[in-house]
Each structure stands twice: as structure tokens, then as C-alpha cells.
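[1] Here's my sequence, what's the structure:
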Amino acid sequence: MKSIRIIVALLMLIICLPSFAGWIDKEGNPVPDTESRKSIGEFGANLLLTDKENETFQRWNTTSVGVNLSTTDKIKRNDFISAFIIFSGCSVNKEGNCNLVVKFRVVQPDGSIYAELPTQEAWVNKPAPGKFLQMSAGYIKIRIEDDEPLGVYQVFADITDQNSGNVISLSSKFEVLE
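    Next up, the predicted model:
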């Protein structure tokens, strides 16, 4: 009987603990959603644009307390920019796996569609990272060529948690210079 009371007490303690939802800073304070970083409950996603793809992979795959990733909002014509999703808190299925997909769209400075890509894997049938951050398996690489307009492009990413049905829509801009 004593062990049942202890279990019930522990369950009540867990139920009463505050849940940690959304993005937090290094001190544990909540940070507001932005166009490129949003959350729904514990599920959060961030759209990251970088012109240093190889460095991003290397830093992400190096064991450390934190990861300092290089982002950019400007590139020169014919240079590459890559768009990744950083996420946490995805719902799990009965096997304990996440099932996240992402659909990317890129819009030109005049508002017309530059590229609309098919839905791709962000993190499908892979173990849930829990409250840890994870980089998406799928990403896009963009190169604005000589015959394409200069100016501000916008990347849109719709991340769908297929286990919960939650969708997070993100966007981020980058400028293409001569």
C-alpha cells in the first residue's frame, strides 16, 4: 500500500510540473516566435539559412555543449545558400519514432515562385530527439544564376509532424547581390 501511495505521489508531482514549451534562451527564458522560429506546445522548428553548408555539417556533428552555426541573409550571385530545419519536441509513434516532413518553396523578388519542391523527409521513422535539438535530414540548396534576378528572395518551409498533425510554417529572407 505504501508503494502505491509513493507512485501516486510521484505521478501527481509529474502532472503538476510546469511543461516547457517553445524556444528558450541560454538562461532558460522563453523567447517569442519569429517568422523563422516557431513552436506549437513542445514541438519547435527553426529555419536556418547558411552559406557554409560543409562547416554547418561539421559543427553539428562535433560533440560539444553547444553548437555555434553560421547563418546569413546575403549571398552573391552564383554562390550557394542552404536551408535546414532545426527542431525538437516532435510527437512519437508507438515505436518511439518521429515522422516529420517538410515542404520548401522559394519566392523571387517579384513575388513569383522560383521553386516549389515536393514534400521531403525532415525526420521520418527516426528516434525522437526529445527536448534536444536535431537537424533535419532533408534540406535544400539554392543557387541564383546570372540570368535570374537580384534582390530579396524568401524561403518558406512547412514542417508537418505526421504523428500529431501539427504544422509549423516558417519563412526567412535572403538577398542576392551582384
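
[2] going forward, measure contacts between C-alpha atoms and count neighbours the same way
    Will do.

[3] centre of the chain versus stretch 91-111, how much separation?
    Relative to its parent chain, stretch 91-111 has a centroid offset of 8 Å by C-alpha atoms, centre = their mean, to the nearest Å.

[4] list the buried ones in it?
    Residues of stretch 91-111 classed as buried by neighbour count (16 or more other C-alpha atoms under 10 Å): 91-92, 97-109.

[5] Can you give me the end-to-end span of that stretch?
    For stretch 91-111, the first-to-last residue distance is 34 Å (C-alpha to C-alpha, to the nearest Å).

[6] Kindly report the same for stretch 62-72.
    Start-to-end span of stretch 62-72 (C-alpha to C-alpha) is 21 Å.

[7] Let's see this one next, to set against the first:
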Amino acid sequence: MNSFLVLLAAIASASTLAAKQDQAGPYTQIGTSGDTSEASNGRLRAKLLVVPDIDAFWKAWEVSTPPQIVTTDTITHAKPVHAVIVFSGCTPGGDGQCKLSVTFAVTAPDGRPYDKETTAAAWEGPAGGDHLLASSASFGFHLETTDQLGRYQMKATLTDEISRTSLTIRKAVVAVAASGR
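    The predicted model follows:
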């Protein structure tokens, strides 16, 4: 049986979703490394982060600049992971607000879709310019005990609804046996 895929559309406070800036200036390196977890399309840039603790992500995002984010590339049956997108360069509409949507999907180790794609609002708010913003939607991925071990591919397609541009970012997570099993 497929695991349940949880869309966390928890909208945090405005301060939590505030733009983040690297100490050396606006982060402008997303999409330049050849890493499939990063992409750019015109001004829109994004990176897919896989975190082991979504609450710790938001706490770090809220209290530090630059945020000290813990990421992971493994998942166990006992511990879910969460995909979060950080981005910059969204196009503001006439009201100065950006509108982004995201579609999340997971591919199982055998190459088949793991579950249905999930679409949500990723950001509806002020443009951050070249400063990083964190999407207001994240994607929780939990393995059932019957799910196979191996490499799962998490994919997010981020669409700027104002400029009609989109990009796709991917991050692999490897399902391993939990310690003590």
C-alpha cells in the first residue's frame, strides 16, 4: 500500500516567510551548479530542500540569517521527510504581489509514480527581489512499512502564475532500514 503523502499548506506568520539574505548579499547562486535540485527560468530561481524536521526548518528560517537548515537525503519507515522550496525572482503583478503554484510528485525506486501528484499555492505575497523566500507549501513524504527500500525521486514543478514561467526541480531520497531493525 502506498504511503500517505501529506501536503502541508501551513501558512506561517509574515515574519516566518520573510525574505532571507546571505550575509554577503542577495543569494544569486541558485540554478548555476548543475544540481537537479536547483533550477532557474528567467528571473525565477528555486532550490528543493529535503528536511527531516519541518518544524526545525521553520524555526531556523525564522530566527537566523542566513538560516542554518538541516537537510537529508535518506528516509526510513519510522521518520518522514519534507520537501520545501526556497526561491527568488518571482514576478509581481500590478498590485506588487507574486503568485506561485507548485505541483509535487514522487517516483518509486521501480520508476513508477508513487502516488498522485499534489498541487498547492506555493506563494501569494510580496516579491522578494533577489532575496530568498520559502514556499508556504511543503510536501511531507512518509513510507509505509510495506514500501520498498531504494531511491525515491521527489519532484516539484514551480509555476509563476504572473509571468507564466515554470521550472522543475528534483531531489533523490534513499529509503533505508531504520536503525535497530
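
[8] Work out the TM-score between the chains.
    Here the TM-score for the pair of chains, by TM-score structural alignment, normalised by the length of the first structure, is 0.80; 152 aligned residues with a C-alpha RMSD of 1.9 Å.

[9] Filter the buried residues of stretch 91-111 of the first structure down to the ones in strands?
    97-107 (DSSP state E).

[10] As a check, name the ranges of all strands in the first structure.
    Counting by DSSP E, the strands of the first structure are 37-40, 43-50, 74-76, 80-88, 97-107, 113-116, 120-127, 134-135, 140-143, 151-161, 167-177.

[11] I figured V51 of the second structure was touching I75, is that so?
    No: applying C-alpha atoms under 8 Å, one finds V51 of the second structure not in contact with I75, separated by 10.0 Å.

[12] Compare these two and say which is more crowded by neighbours.
    Using other C-alpha atoms under 10 Å as the criterion, V51 of the second structure and I75 rank with I75 on top: 26 against 22.

[13] mind checking how far that one is from K116 of the second structure?
    From I75 of the second structure over to K116 of the second structure the distance is 19 Å, taken as C-alpha to C-alpha.

[14] could you point out the longest helix in the first structure?
    helix 2-16 (DSSP state H).

[15] Show me what it is packed against.
    Using 3 or more C-alpha pairs under 8 Å, 6 or more residues apart in numbering; DSSP states H and E as the contact test, no helix or strand touches helix 2-16 of the first structure.

[16] how about a markdown table for the ones in strands among the buried residues of stretch 91-111 of the first structure, with distance to T34 of the first structure added?
    Shown next, in a markdown table, are those (distance: C-alpha to C-alpha, whole Å):
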| residue | distance to T34 of the first structure |
| --- | --- |
| N97 | 27 |
| C98 | 24 |
| N99 | 24 |
| L100 | 20 |
| V101 | 20 |
| V102 | 18 |
| K103 | 19 |
| F104 | 18 |
| R105 | 18 |
| V106 | 18 |
| V107 | 19 |
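
[17] so which of these comes closest to R5 of the first structure?
    If you rank these by distance to R5 of the first structure using C-alpha to C-alpha, N97 comes first, at 32.6 Å.

[18] Now for the closest residue to the closest one other than its chain neighbours, how many residues are close by?
    Sequence neighbours aside, P127 is the residue nearest to N97 of the first structure in space, at 4.4 Å (criterion: C-alpha to C-alpha, 6 or more residues apart in numbering). By the measure other C-alpha under 10 Å, the count of residues near P127 of the first structure is 15.

[19] P127 of the first structure contacts C98, correct?
    Yes: using C-alpha under 8 Å, P127 of the first structure is in contact with C98, at 6.1 Å.

[20] Contact partners for the residue nearest to K126 of the first structure when sequence neighbours are not counted?
    Of all residues not flanking K126 of the first structure in the chain, N97 sits nearest, at 5.0 Å (C-alpha to C-alpha, 6+ apart). Residues near N97 of the first structure by C-alpha atoms under 8 Å, 6 or more residues apart in numbering: 91, 124-128.

[21] quick one: which of the strands of the first structure is nearest A9 of the first structure?
    Ranking the strands of the first structure by proximity to A9 of the first structure (C-alpha to C-alpha) places strand 43-50 first, at 28.0 Å.

[22] circling back to that earlier point, what distance do you get for the residue nearest to N97 of the first structure to K76 of the first structure?
    P127 of the first structure is 38 Å from K76 of the first structure, by C-alpha to C-alpha.

[23] Also L100 of the first structure?
    Counting by C-alpha to C-alpha, the separation of L100 of the first structure from K76 of the first structure is 32 Å.

[24] cool, and N97 of the first structure?
    N97 of the first structure is 39 Å from K76 of the first structure, by C-alpha to C-alpha.

[25] repeat for Q120 of the first structure
    Q120 of the first structure is 27 Å from K76 of the first structure, by C-alpha to C-alpha.

[26] And G44 of the first structure, by the same measure?
    When distance is defined by C-alpha to C-alpha, G44 of the first structure is 31 Å away from K76 of the first structure.

[27] So for the two, which residue has more residues nearby?
    More crowded of G44 of the first structure and K76, by other C-alpha under 10 Å: G44, with 23 against 15.
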